[in-house]
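Trainee: Quick one, structure for this:
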Amino acid sequence: MAQRRSHGLVTAVISLSLTLALSACTGDRDDDAAARSASPTAAAPSPSPSASPSASPTVKRSPIPEKMNLQRTTGIGGVALTFDDGPSAWTPKVLDALKARGVKATFCVIGSQAAAHPDLIRRIVAEGHTLCNHSWNHEFKLGTWSTAKVRANLQRTNDAIHAAVPGVPIKYFRHPGGNWTITATRVARSMGMSPLHWAVDPQDWRRPGAGTIANRVIRGTRSSSVVLMHDGGGDRGQTLAALPRIITTLRAKYRLVRLPDAL
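Mentor: Next up is the predicted model:
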C-alpha cells in the first residue's frame, strides 16, 4: 500500500513538473510574440520604396555651343568688349566711357530698341564701333521657332538698324541668353552673320557690384577673348562703374579691339 502511494506521489510530482515546464515554454513563446508585436521594426511590414517624383517633361536641349562652331574669340589676337540689349539710356554713358579711353567695342542691339533710338545707332557707327544683331525683342526661345520665323526676326532687326544707318555692315548675330540652336546658327550664317558667343561672362545683368563685375572680367579674360557685358535691359550703373578699371587693367596686357566688319 505504502509503495502504491509512494509511486502515485512520484507520478503526480513528475506530471506536475511536466505541466509547469510546458507552461513555461508556452509562456516564453507568447512573450516573444508579444515583444515582436510591440517592436515597430519587427511588426511593421517592410516599407515600400518611395514613389518616384513625377518625371519632368523631356526637354530637347540644344547641342553645347562648342558643337556649333560659335565664335567665342576675336580671331585677331585682341580682346573684344561687347555690349548687349541696347541701345538704351545707358548707351550714351557707355559710349562716353569708351570714347574717353579710345576704345572701340561691339554693340549687340535689340531691333525694337534700334527702331526707338536710331540716333544712338548712328552714334555707335559714327564712333567706330561694330554692330551685332541681337534679335527683335530679346526672344529667348527664338532658336526654337521655324526657319522662316527666325529669318523674319533677324531681318526685321537688320532693317531697323539699316533704317538708321543705311548699308552699315551687320556681320554678327548673338542669340538672346546664349540659347543657341542649329536653326538659329544656320539662319544667321545664311544671312552673312557669324553666330557670336563669348568667352567671358561676368553676369553684370545680375548687378553683383562694380567690383565683382570688374574682377570677373579681369580674371576670366585671355588673349582673343570676347567679353560679354550689357548697356541695356535694366540699370547698367554697375557695368558703367566697372568699365574704367576693366579697360585700364586689360589694356595693360592686351589690345582692346572691336570685332571686324569683314569676315
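Trainee: going forward, measure contacts and count neighbours with C-alpha atoms only.
Mentor: Noted.
Trainee: In three-state terms, label residue 81 for me.
Mentor: Classification of residue 81 using DSSP: H, G, I helix; E, B strand; the rest coil returns strand.
Trainee: Just the strands from the protein, written as ranges.
Mentor: Along the chain, counting by DSSP state E, strands occupy 79-86, 106-109, 130-133, 172-173, 194-195, 226-230, 256-257.
Trainee: for comparison, sequence B:
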Amino acid sequence: MPGQQLRFCKMSGAGNDFILINAASTPLPRDPSALAVALCPRRTSVGADGLILVEPSERKDADVRVRFWNPDGGETETCGNGTRCAARFALIEGLARDEMMIETKASDIAAYVSGPLVTLRYAIKPSLTPDLSVTGPEGRRSGHLVGVGVPHLVVQVASMPDGAIEPICRPLRYARELGEAGANINLVEIIDRHTIRIRTYERGVEEETLACGSGSLSSALALCAAGQLESPVTVETRSGSMLTVRFQRETDGSFSQLELKGPARIVYWGEIADSDLPPLR
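Mentor: The predicted model follows:
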C-alpha cells in the first residue's frame, strides 16, 4: 500500500484495548497477522491487546464480519470485549445500525449499542469440563475448562493475588492437559453469589490483560455450574471496570441466552503512514 495512510481507531473494552480498522475502506497489507505484530507492541508502536478488522458481511443474515488477531500475529476465533468494541465501531462507521448481527469465526453474535454501552447475546452452546486437574508450577491445580469459542481455564482463588499473575498462570496456560493450543487462564475470587473479581492471562498476548470478556463469561458459567453463582453476575475486572454477565440455566444443566454487557470506549482516532509502519514480516 505505497503512499497510503492507515486509518484506525483505538478503543477500550473495559480495559481490554484494541486497534480497529474498517477493512472496507482502508487499504491493508496482504497479511493482517504481520500488521498485528507491527501495530500491537507497546512503547514502540500503537500498542494494544489485539487488532480487529471490521467489514460488511457477505451473508444476508449478518451485518458485519469481524476478525481478530493477537499481538503475536495469531488469529483467534472470537473475543468478547473486542466484539463489543467492533459493534460500536461498526455503528460509528456506518456499517450497521445499533442492533446488528456480527459474524465471527466462532459463531454469530447479536449486538446492541446504546452510547458507550454494548450488549452481546450469544447463540453458542458453551462446553464445560468441571474440576479438571492440570499441572502447575506448584503441583496439581483444579480448574473448570470452558469453551465459548475460545478456551478458558477458570481457577478459583480464596483471595486475589496482589502481585504479578504471570508466574502462576503462564505454566498453566501451557499445561499438557489443555492440549497443544493451551488456554486462557482466569483467576477468580467470589465476592458473593452475584459478584466476582477476575484477573486473566490471555494466550496470544502472553501476559495479563486489564479485562477479558470471554473470560468473564466463562468464569460466571463455570462457577454457576459449580453451584456458587447465580445470574446476573457482576464481574470486577483488573481495570476496575465492571462487566455484567447474564444467562439462563436449563433443567438439564446446560446454559442458554448468554449475554455480556459493558463499556466500549473510544480512546482516539489515528493515521499512520505505511512508510512509518514497523517492518511487516
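Trainee: Tell me how the two chains score on TM-score.
Mentor: Overlay of the two chains. TM-score (TM-score structural alignment, normalised by the length of structure 1): 0.30; 126 aligned residues with a C-alpha RMSD of 5.5 Å.
Trainee: who wins for proximity to residue 5 of structure 1 among the strands of structure 1?
Mentor: strand 226-230 (113.4 Å; C-alpha to C-alpha).
Trainee: what inclination does that closest one have with respect to strand 79-86?
Mentor: For strand 226-230 of structure 1 against strand 79-86, the angle by axes from the mean of the first three to the mean of the last three C-alpha atoms, to 10 degrees is 30 degrees.
Trainee: what packs against strand 226-230 of structure 1?
Mentor: Here strand 226-230 of structure 1 touches strand 79-86, going by 3 or more C-alpha pairs under 8 Å, 6 or more residues apart in numbering; DSSP states H and E.
Trainee: Skip the chain neighbours and tell me the closest residue to residue 140 of structure 2.
Mentor: residue 134 (5.6 Å; C-alpha to C-alpha, 6 or more residues apart in numbering).
Trainee: Nearest to residue 22 of structure 1, out of the strands of structure 1?
Mentor: Smallest distance to residue 22 of structure 1 across the strands of structure 1 (C-alpha to C-alpha): 88.2 Å, for strand 226-230.
Trainee: Could you check how far residue 227 of structure 1 is from residue 182 of structure 1?
Mentor: Distance check for residue 227 of structure 1 against residue 182 of structure 1: by C-alpha to C-alpha, to the nearest Å, it reads 23 Å.
Trainee: Between the two, which has more neighbouring residues?
Mentor: The neighbour comparison of residue 227 of structure 1 against residue 182 (other C-alpha atoms under 10 Å) goes to residue 227, with 25 against 15.
Trainee: wait, isn't the more buried one in contact with residue 107?
Mentor: No - taking contacts as C-alpha atoms under 8 Å, residue 227 of structure 1 lies outside contact range of residue 107: 11.5 Å.
Trainee: shared neighbours of the two, anything?
Mentor: Common neighbours of residue 227 of structure 1 and residue 107, counting by C-alpha atoms under 8 Å, 6 or more residues apart in numbering, are residue 82.
Trainee: Name the residues of the one helix or strand the residue nearest to residue 140 of structure 2 maps to that are buried.
Mentor: With secondary structure defined by DSSP states H and E, residue 134 of structure 2 is part of strand 127-136. Within strand 127-136 of structure 2, the residues scored as buried using 16 or more other C-alpha atoms under 10 Å are 127, 128, 130, 132, 133, 134, 135, 136.
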